[in-house]
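S.K.: Here is a sequence together with a model predicted from it:
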Amino acid sequence: MSALIAIQPALAERLAGLAMQVLIDEADLSPKPGLVDRRGNGAHRDLHLGLMHASARSLWPTFSAMAEAAQAEGQVSQALREAVGRLGREGETEMLRVTGGVNTHRGAIWALGLLTAAAALEGNTSATAIAMSAAALARLEDPAAPHNPNSHGARVCRRYGVPGAREQAQHGFPAVIEHGLPQLLTSRRDGAGEQNARLDALLAIMSQLTDTCVLHRAGLKGLNRMQQGARAVLDAGGAASLAGRRQLRELDRDMLALNASPGGAADLLAATLFLDRLAPATTTNGSN
């Protein structure tokens, strides 16, 4: 691990700015099935694009503080895990203040917080190395973390026996490293255009993820439709193709009818864009 011994405020600010920007980029990306985007509120009654932007901006100090904490500690440690947890909870409190109590980015604070801290530790390296460092941090217990067995995510994981956001992080973000990033790079190389490449990356994540947000809102029926529909778009040629767009419209229609919003996949798309921006136009192992 190439730990950074001296605190570099400019690096912390750059990483925080990047984390904030990818949240805005994710929100703006359109058309996303069931999600808030430039067209409207998706399957949500309490969210809109302006609120998503305000929430993202409110988290800049949180991500900056996490990066600074990682630089100060210099390695994955129990102390850093507890600092990241504390800063994340403080960031969530500020987010909820800004949004009037609406949960806009709780999952993103977890995923991007870990990745921001890991990026501050790892420096200029591969996406896989940053994800593995974040995973090592996520596997450490935070004694101060509140235990809420009745949260939506916890209840869904128990009911369906599926992993959630915690396990995704603890295993090194496989939805990002094995699906989101490879699809993003492939679609770019195929000339899809940046917005379509990002949509394809989201769909690649959706096609594999057991999204607890969808399970909470629409059960297994919603999850199966999300996964199968996302794969159908990609199999038809992706978001850049006419056939793929038709499949995407059908998926969006069905997700809205099911009141299903793939918020977990959206958080992981933001993580995908974060890692991509740290090492653009490279594969996940750092080779060209």
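M.R.: Cool, got the structure.
S.K.: For the rest of this, base every contact and every neighbour count on C-alpha atoms.
M.R.: Will do.
S.K.: now residue 121: how far from residue 227?
M.R.: Taking Cα to Cα, to the nearest Å as the measure, residue 121 falls 34 Å from residue 227.
S.K.: between the two, who's got more neighbours?
M.R.: residue 121 (27 against 20; other Cα atoms under 10 Å).
S.K.: Next up, identify which helix or strand that one is on.
M.R.: In this assignment (DSSP states H and E), residue 121 forms part of helix 106-122.
S.K.: how far does that helix sit from the chain's center?
M.R.: 10 Å (Cα atoms, centre = their mean, to the nearest Å).
S.K.: repeat for stretch 249-259
M.R.: 21 Å.
S.K.: now do stretch 200-216
M.R.: From the chain centre to the centre of stretch 200-216 is a distance of 11 Å (Cα atoms, centre = their mean).
S.K.: and if you look at stretch 39-59?
M.R.: With Cα atoms, centre = their mean as the basis, stretch 39-59 stands 15 Å off its chain's centre.
S.K.: where exactly do the helices run in the stretch 101-250 of the chain?
M.R.: 106-122, 127-138, 152-160, 165-170, 174, 181-189, 194-206, 212-235, 242-257 (DSSP state H, counting those that start in this stretch).
S.K.: Among the ones you listed, single out whichever gets nearest to residue 80.
M.R.: When these are compared by Cα to Cα, helix 127-138 sits nearest residue 80, at 7.9 Å.
S.K.: Report the angle between that closest one and helix 181-189.
M.R.: 150 degrees (axes from the mean of the first three to the mean of the last three Cα atoms, to 10 degrees).
S.K.: Residues in contact with helix 127-138: which ones?
M.R.: With Cα atoms under 8 Å, 6 or more residues apart in numbering as the test, helix 127-138 has contacts from 76-77, 80-81, 114-115, 117-119, 122, 166, 169-173, 177, 275-276, 278-279, 284-286.
S.K.: Filter the residues you listed down to the buried ones, PyMOL style.
M.R.: Listed next is the PyMOL selection for buried residues among these, using 16 or more other Cα atoms under 10 Å:
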select buried, resi 76+80+81+114+115+117+118+119+122+166+169+170+171+172+173+177+275+276+278+279+284
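S.K.: Which one of the helices of the stretch 101-250 of the chain lies nearest to residue 69?
M.R.: In terms of Cα to Cα, the element of the helices of the stretch 101-250 of the chain nearest to residue 69 is helix 106-122, at 7.5 Å.
S.K.: second one coming, line it up with the first:
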Amino acid sequence: MRALKLHELSLADRLADMAVDALIDEADLSPKPALVDRRGNGAHRDLHLRLMHASALSLWPMFKEMAEAAIEFGEVGLPLREALGRIGRDGEQAMLATTGGVNTHRGAIWALGLLTASAALAPRAITLTAARLALLNDRYAPQPLSHGAQVEQRYGARGAREEAQLGFPAVTQRGLPQLHKSRRQNAGEQNARLDALLAIMTELADTCVLYRAGTEGLQTMQHGAQAVLDAGGSATLAGRRRLHELDNQLLALNASPGGAADLLAACLFIDRLDGAL
């Protein structure tokens, strides 16, 4: 059997590849504060890098199906939104089957699922299209009181749903601009991606951190991330010292910024899509 050539891949195949690549790039990026990376499992007892890779790969069929659904429906509307919800729930079950019940990428299924479908519909207006989809209510979605929902009720924090409904401002206003700025400053690709993560962390009300460590954890994350950038970013010695301090502080609080990690994956997906365009 001959090898499949890149130009023979469908649009849905290519978008699924980009989504999975973004998840794997996010997981591999090191050193991330209190997150799973090449050094270890961060603040997580049930996660490790191999599991994150396996989880990402298990979601490839889901991302492809979401892109295909967007192409088939051809427009933003309730039929597409509910199709994406069904596909996402099936994808979550496939993920849990792969990970033995561990939630590795539930937040990324929401964010990258919307973005993958939006890229198939309108690649030059991806976040606007994703926002329009997120504003539609899936009548068939279950309503469990997730960790994010509990945090939203307790702290009034903007969760993943509202972040998408607003067009992913943490990505478009913080992550992507910082990624491009650090690249222009020749920080190196890995440092530029770390800086993008930190920029997202400076203002995000990360529900993962709030659930684990409350407002103390959130303030530690936001102020610590800003301190790294103020010190010159991940490419500088002073910035690396601040990053090491932030890592230790979040580990002591058992606070892992999983919401920021999901949005970094979204940032890398959009960046890769922009390069392809």
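M.R.: Cool, the structure landed. Note that this is a predicted model, so its numbers are computed, not measured.
S.K.: if I pick residue 231 of structure 2, what's in contact with it?
M.R.: Applying Cα under 8 Å, 6+ apart, the residues near residue 231 of structure 2 are 238, 239, 242.
S.K.: after superposition, how close is the helix holding residue 121 of structure 1 to structure 2?
M.R.: With mean Cα distance after the TM-score superposition for structure 1, helix 106-122 of structure 1 departs from structure 2 by a mean of 0.2 Å once superposed.
S.K.: Tell me how many other residues crowd residue 59 of structure 1.
M.R.: For residue 59 of structure 1, the count of nearby residues is 25 (other Cα under 10 Å).
S.K.: cool, the one 3 residues further on as well?
M.R.: By other Cα under 10 Å, 24 other residues sit near residue 62 of structure 1.
S.K.: quick one: it and residue 15 of structure 1, what's the gap?
M.R.: From residue 62 of structure 1 across to residue 15 of structure 1, the span is 11 Å (Cα to Cα).
S.K.: again, but for residue 223 of structure 1
M.R.: 33 Å.
S.K.: try residue 161 of structure 1
M.R.: For residue 161 of structure 1, the distance to residue 15 of structure 1 - Cα to Cα - is 35 Å.
S.K.: neighbour-wise, which of the two wins?
M.R.: Using other Cα under 10 Å as the criterion, residue 161 of structure 1 and residue 15 rank with residue 15 on top: 26 against 9.
S.K.: my guess is that one is in a helix, correct?
M.R.: Yes. Residue 15 of structure 1: assigned to a helix according to DSSP: H, G, I helix; E, B strand; the rest coil.
S.K.: quick one: whichever strand or helix holds residue 22 of structure 2 to structure 1 mean distance?
M.R.: Residue 22 of structure 2 belongs to helix 11-28 when assigned by DSSP H and E. The superposed helix 11-28 of structure 2 is, by mean Cα distance after the TM-score superposition for structure 1, a mean 0.3 Å from where its aligned residues fall in structure 1.
S.K.: So which residues make contact with that helix?
M.R.: If you take Cα under 8 Å, 6+ apart as the criterion, helix 11-28 of structure 2 is touched by 36-38, 49, 52-53, 56-57, 59-61, 63-65, 67-68, 112, 116, 119-120, 261, 264-266, 268-269, 272-273.
S.K.: swap the cut-off to 6 Å and go again
M.R.: 37, 38, 53, 56, 60, 63, 64, 67, 68, 265, 268, 269 (Cα atoms under 6 Å, 6 or more residues apart in numbering).
S.K.: Between all of those, which two are separated the most?
M.R.: Greatest spatial distance in those: 38 and 68, 33.3 Å, computed using Cα to Cα.
S.K.: which of those two has more neighbours?
M.R.: Taking other Cα under 10 Å, residue 38 of structure 2 and residue 68 do not tie; residue 68 has more neighbours (21 against 16).
S.K.: what does that one align to in structure 1?
M.R.: In structure 1, residue 68 of structure 2 lines up with residue 68, judged by TM-score structural alignment.
S.K.: The helix holding residue 121 of structure 1 vs helix 127-138, what angle?
M.R.: Using the same axes, to 10 degrees: helix 106-122 of structure 1 against helix 127-138 is 110 degrees.
S.K.: and the gap between residue 211 of structure 2 and residue 221 of structure 2?
M.R.: When distance is defined by Cα to Cα, residue 211 of structure 2 is 13 Å away from residue 221 of structure 2.
S.K.: who's in contact with residue 198 of structure 1?
M.R.: residue 184.
S.K.: Relative to residue 68 of structure 2, how far out is the equivalent of it over in structure 2?
M.R.: Applying TM-score structural alignment, one finds that residue 198 of structure 1 aligns to residue 193 in structure 2. Separation of residue 193 of structure 2 from residue 68 of structure 2 (Cα to Cα): 29 Å.
S.K.: same thing with residue 194 of structure 2?
M.R.: 32 Å.
S.K.: Could you do residue 235 of structure 2 as well?
M.R.: For residue 235 of structure 2, the distance to residue 68 of structure 2 (Cα to Cα) stands at 40 Å.
S.K.: Please apply the same query to residue 12 of structure 2.
M.R.: Distance of residue 12 of structure 2 to residue 68 of structure 2, computed by Cα to Cα: 6 Å.
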